[in-house]
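*Asks:* coordinates only, sequence not included:
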């Protein structure tokens, strides 16, 4: 062995469930047993962007990615690659391509801004983040006036990555202009949308990018306190963030006199109980205040009157992670990526019936077809794609012939495809549209806070009707009633949860009307997976 070798082990929540820490420790043991410690360094890192292939190990500088599922696999890697310099071909992830740059990985079409460090640094090592220009954006921002920072954000046209797409610079400006003795910055890391896991992997793989973005926001708007509101179930993300916050305090990047300036900013983590409605910013604020997580009447809006009645900026994880490189490299650099109305990149969660599931970051305007086939590897087992849900639970369903739709903040108006929270859920031919709709509506019914009757009762009735269809007892009147309820919920629900339910429901009803109507007093589901096709449970 003539050159040092570094082995990066993906330690994210998915990998941990597959035994990543055990396999990493076993690798350490074998390296010591074979006297390789002086030549082989084993480091933890965040997600490489994929899951479902076992625990991933990246061997550098050879740029070889291995998928290991057992101690036997680890032994092969050590005996063959580390000792003899030969690839273990049956463990190689064949389609991995590092691209030689954190901004071009796995494919020359993937551009990494938010995920610039994920999978290449130890997220718990602040020095590694700093070595890759970490906190350069903050240092530059502190040499600018707050107004100049906000103007740079406005020029970049960074729009909130939480789904609404509201201009970030404009939101910050609202808060900055309000006179108040106290202001707050909140990171919405609740991520309660089914199929969405990008924020979790960002926080686990590069927590300092989020922290740096929040400190810059605090300086720009005049806030001295920040909170990261995160789902309590995200154990690894919580641990990663708390560790990163502690390190940032040690290095003078948080607390009194940030980087030796007169600006001070404190940051802490607040755990949520996993309520989907707390993804709505005012319900989130209520939860932080110790109240039941239910939305407030608006106006006033949080930038003017938010946490404890004080001006508050609320952005999500991905939005804050975009801020440091924008300040560091400039608005022009950011606008050169993506589309004119939606600059920059978007991180997508690829899930469902795909060969390669995980996260990918691509320029705004990338088509659904590329996300499914190029980055997702297409549909496994030789099956046929039936539909794709874009944008998450509150997003739209589209058919395969509509997949040329390019996703950005204007795509919904142009093609009916939704950007939303960045979910690409592929569904193959073995699934029934009725049960897909029923499963989705059960989620909304479960997560309704019950504050308003259109959402509380509307979701319940929708689930009842879809259950009747699933059991072959649907009627034309019931089918039409689903549209009537959708219209009522859209026009009169108190918050975005109830108002967004009609979007996925109508899109699947419109595109798969024949499949729903085939369930009218039907002896069996055409696909053969509905409730009335399942054998009855024997009574005791």
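*Replies:* That came in fine, so what should we check first? Quick caveat, the model's predicted, so the values are computed rather than measured.
*Asks:* From here on, just use CA atoms for contacts and neighbour counts.
*Replies:* OK.
*Asks:* What's the end-to-end length of stretch 110-120?
*Replies:* With CA to CA, to the nearest Å as the measure, the ends of stretch 110-120 fall 15 Å from one another.
*Asks:* and it, how far from the chain's centre?
*Replies:* Relative to the centre of its chain, stretch 110-120 is centred 14 Å away, using CA atoms, centre = their mean, to the nearest Å.
*Asks:* before we move on, what about stretch 501-520?
*Replies:* Computed by CA atoms, centre = their mean, the chain-centroid distance of stretch 501-520 equals 27 Å.
*Asks:* cool, stretch 320-339 as well?
*Replies:* With CA atoms, centre = their mean as the basis, stretch 320-339 stands 19 Å off its chain's centre.
*Asks:* Can you tell me what sits against that stretch?
*Replies:* 113-114, 135-138, 140-141, 149, 152-153, 155-157, 187, 209-214, 216, 343-345, 363-365, 408 (CA atoms under 8 Å, 6 or more residues apart in numbering).
*Asks:* quick one: the strands in the stretch 301-450 of the chain?
*Replies:* For the stretch 301-450 of the chain, applying DSSP state E, counting those that start in this stretch gives strands covering 312-316, 345-352, 357-363, 385-390, 396-398, 423-428.
*Asks:* Go through the ones you listed and name the closest to residue 534.
*Replies:* strand 423-428 (19.6 Å; CA to CA).
*Asks:* tell me the angle the closest one makes with strand 357-363.
*Replies:* Using axes from the mean of the first three to the mean of the last three CA atoms, to 10 degrees, the direction of strand 423-428 lies 130 degrees away from that of strand 357-363.
*Asks:* So which elements touch strand 423-428?
*Replies:* Packed against strand 423-428 by the contact rule (3 or more CA pairs under 8 Å, 6 or more residues apart in numbering; DSSP states H and E) you find strand 345-352, strand 385-390.
*Asks:* before we go on, here's another structure to hold up against the first:
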């Protein structure tokens, strides 16, 4: 067995790969070999470490030093100074927002030290393509324990008593879903992993598959034993090629080691897993549409009941959980029910992974105990809002969720608390917006997404969301009229009560939540023909400040409509009748003389 004094962990999640982490990795390996340290230092390619905005990033163990925003040319200094001489390269350390000092120990960074990692326990730490490294982190011990020490019913009871709820949507109790399937009659049963993560700004499931695929395979095998299934399917969208590649490698390695296949651990239990790659339709995140797609049919939802636990894949009883839910199963079986149930709140046990995106300093993946407040997540872990801007709202739950304003920042994040505010946990997307964001425009953005992704099977979703979108487009273009708000509310309630599937029923949520908390912005758009955030181009009036205009003429040359006139070295003016509000003049002005009112 090879022994190394240090490991250089290179984040190779999809985000860091897009930031050219592979070039940094190659440069590190090259300089390690040049200095003759290849037998002492090992470079390990890991999954996502979390802080996506800082990539490419590396961690050096056992030192615990975290370097960020690296370039290939930094590799020589890291190798020569840190790995050879033991001197930390200070300039490459992270300096938290508002701090004058750079922090060497990753464990002292607020981003990391405030997290509790269960689902993400291995991402960013192990090589996801090495089954040996997963095993070294207690991998497959839970499966061995389940097969050798417990009955199927005891496994189900453990999942029930842990309080684990589905991490992909409404939060249905996971153990109950397993029990319903186990009790259902069927000559065959199936286990399905829903990895069709489609919410804008969400990438939790992708990162687990890229960084710790064996955790999902082990969990699905445990479920197969518990419900009496011998086959599982992972439905993953084609936009996740890295996740698909690492899953395929993991499945092959697990079969090679006898951890999947026939007679696992010599117990007589057989279980195999196959990958099904979806075309990326948002509606296939709905469980019945997903099952139809696996079967080779058009991905459309069907009425429920019967639920998949009774009639799922090919009409057989089926358990469907999303990636993050599966990742929690092995630790629960291994560490016990009491351990997991001690984390979180009374009705929302364990942790939740969130993808912080939008107007926040520290974007990326974070995992915190249920009950952590929005303020802690956004300001303590996320580092607050960039450029000194004011926090305005956070959108949770993606297109099916809603917006939460500043007054509720101290709300604990759990299923029930979010529901009371008119939003949902969803898969864990958390998009932060600042004072420059128009809430009407934001609602329009999510409705555009839902309308485009609607499967079209039922009229409330197909036609109703189209009508809502047309109203929002009219409002943001300056043509809103009296009664539009009431019409939006009426349409929303009708769609929620009559759409076929959960995606259609929750489609109006972004509109309803913004109406609930930011109704005044809708009223300003409709009544005053003004956008309070200054974001809706059609409602802006461009004006040249005569006190600061130098008369350089650059704005007039840039204007495609010929709306700007004036003599050289004298203040210019904009003709509102000709102005097409493209903003080109404002971008060109060197003196910040062009403002919007």
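*Replies:* Thanks, I have the structure now. All values reported here derive from a predicted model rather than from experimental measurement.
*Asks:* Once they're superposed, tell me the TM-score.
*Replies:* Remark: TM-score between the superposed chains equals 0.95 [TM-score structural alignment, normalised by the length of the first structure]; 533 aligned residues with a CA RMSD of 1.8 Å.
*Asks:* ok so, going back, ranking the helices and strands packed on strand 423-428 of the first structure by burial, who's on top?
*Replies:* Among these, the stretch with the highest mean neighbour count (mean count of other CA atoms under 10 Å) is strand 345-352, at a mean of 25.
*Asks:* residues in the second structure aligned with that strand?
*Replies:* Aligning strand 345-352 of the first structure against the second structure (TM-score structural alignment) gives residues 351-358.
*Asks:* Would you mind getting the average deviation of the matching stretch from the first structure?
*Replies:* Here the mean offset of stretch 351-358 of the second structure against the first structure after fitting is 0.8 Å, by mean CA distance after the TM-score superposition for the first structure.
*Asks:* Quick one: average offset of the helix or strand hosting residue 229 of the first structure versus the second structure, please.
*Replies:* Under the criterion of DSSP states H and E, residue 229 of the first structure resides in strand 225-231. Comparison of strand 225-231 of the first structure with the second structure after fitting gives an average deviation of 0.4 Å (mean CA distance after the TM-score superposition for the first structure).
*Asks:* tell me which residues of that strand are tucked away?
*Replies:* For strand 225-231 of the first structure, the neighbour count (16 or more other CA atoms under 10 Å) marks 225, 226, 227, 228, 229, 230, 231 as buried.
*Asks:* and the aligned residue in the second structure for the last one, how far is that from residue 278 of the second structure?
*Replies:* Pointing back at residue 231 of the first structure there. Correspondence of residue 231 of the first structure to the second structure, assessed by TM-score structural alignment: residue 237. To residue 278 of the second structure, residue 237 of the second structure is 5 Å away according to CA to CA.
*Asks:* One more: residue 461 of the second structure?
*Replies:* 22 Å.
*Asks:* So for the two, which residue has more residues nearby?
*Replies:* More crowded of residue 461 of the second structure and residue 278, by other CA atoms under 10 Å: residue 461, with 28 against 19.
*Asks:* corresponding residue for the more buried one in the first structure?
*Replies:* Residue pairing (TM-score structural alignment): residue 461 of the second structure is matched to residue 455 of the first structure.
*Asks:* residue contacts, residue 221 of the second structure?
*Replies:* Applying CA under 8 Å, 6+ apart to residue 221 of the second structure gives the contacts 143, 260, 271.
*Asks:* Which of those residues fall within helices?
*Replies:* Members of these lying in helices (criterion: DSSP state H): residue 143.
*Asks:* Would you reformat the contacts of residue 221 of the second structure as a markdown table and include distance to residue 206 of the second structure and neighbour count?
*Replies:* Conversion of these to a markdown table gives the following (distance: CA to CA, whole Å; neighbours: other CA atoms under 10 Å):
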| residue | distance to residue 206 of the second structure | neighbour count |
| --- | --- | --- |
| 143 | 23 | 25 |
| 260 | 22 | 22 |
| 271 | 23 | 23 |
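*Asks:* preserved in the first structure, out of the contacts of residue 221 of the second structure?
*Replies:* With both residues aligned by TM-score structural alignment, their matches' CA atoms under 8 Å, the contacts of these that the first structure also has are 143, 260, 271.
*Asks:* and the equivalent of the last one over in the first structure, what does it touch?
*Replies:* In the first structure, the residue matched to residue 271 of the second structure (TM-score structural alignment) is residue 265. Each residue near residue 265 of the first structure by CA under 8 Å, 6+ apart is listed here: 215, 218, 223, 224, 225, 226, 254, 255, 256, 258.
*Asks:* Show the contacting residues for the equivalent of residue 471 of the second structure over in the first structure.
*Replies:* With the correspondence set by TM-score structural alignment, residue 471 of the second structure lines up against residue 465 in the first structure. Contacts for residue 465 of the first structure were tallied using CA under 8 Å, 6+ apart; they are 474, 478, 482.
*Asks:* and the helix or strand hosting residue 465 of the first structure, how far from the second structure on average?
*Replies:* According to DSSP H and E, residue 465 of the first structure maps onto helix 453-470. Per the superposition on the second structure, helix 453-470 of the first structure and its aligned residues are separated by 0.9 Å on average (mean CA distance after the TM-score superposition for the first structure).
*Asks:* residues of the very next helix or strand once past that helix that come out buried?
*Replies:* Once the chain leaves helix 453-470 of the first structure, the next helix or strand it forms, by DSSP H and E, is helix 476-492. Within helix 476-492 of the first structure, the residues scored as buried using 16+ other CA under 10 Å are 478, 479, 482, 483, 485, 486, 488, 489, 490.
*Asks:* ditto for stretch 462-478 of the second structure
*Replies:* Using 16+ other CA under 10 Å as the test for burial, stretch 462-478 of the second structure gives 462, 464-469, 471-478.
*Asks:* Check stretch 107-125 of the second structure too.
*Replies:* Across stretch 107-125 of the second structure, burial judged by 16+ other CA under 10 Å covers 109, 111-112, 114-125.
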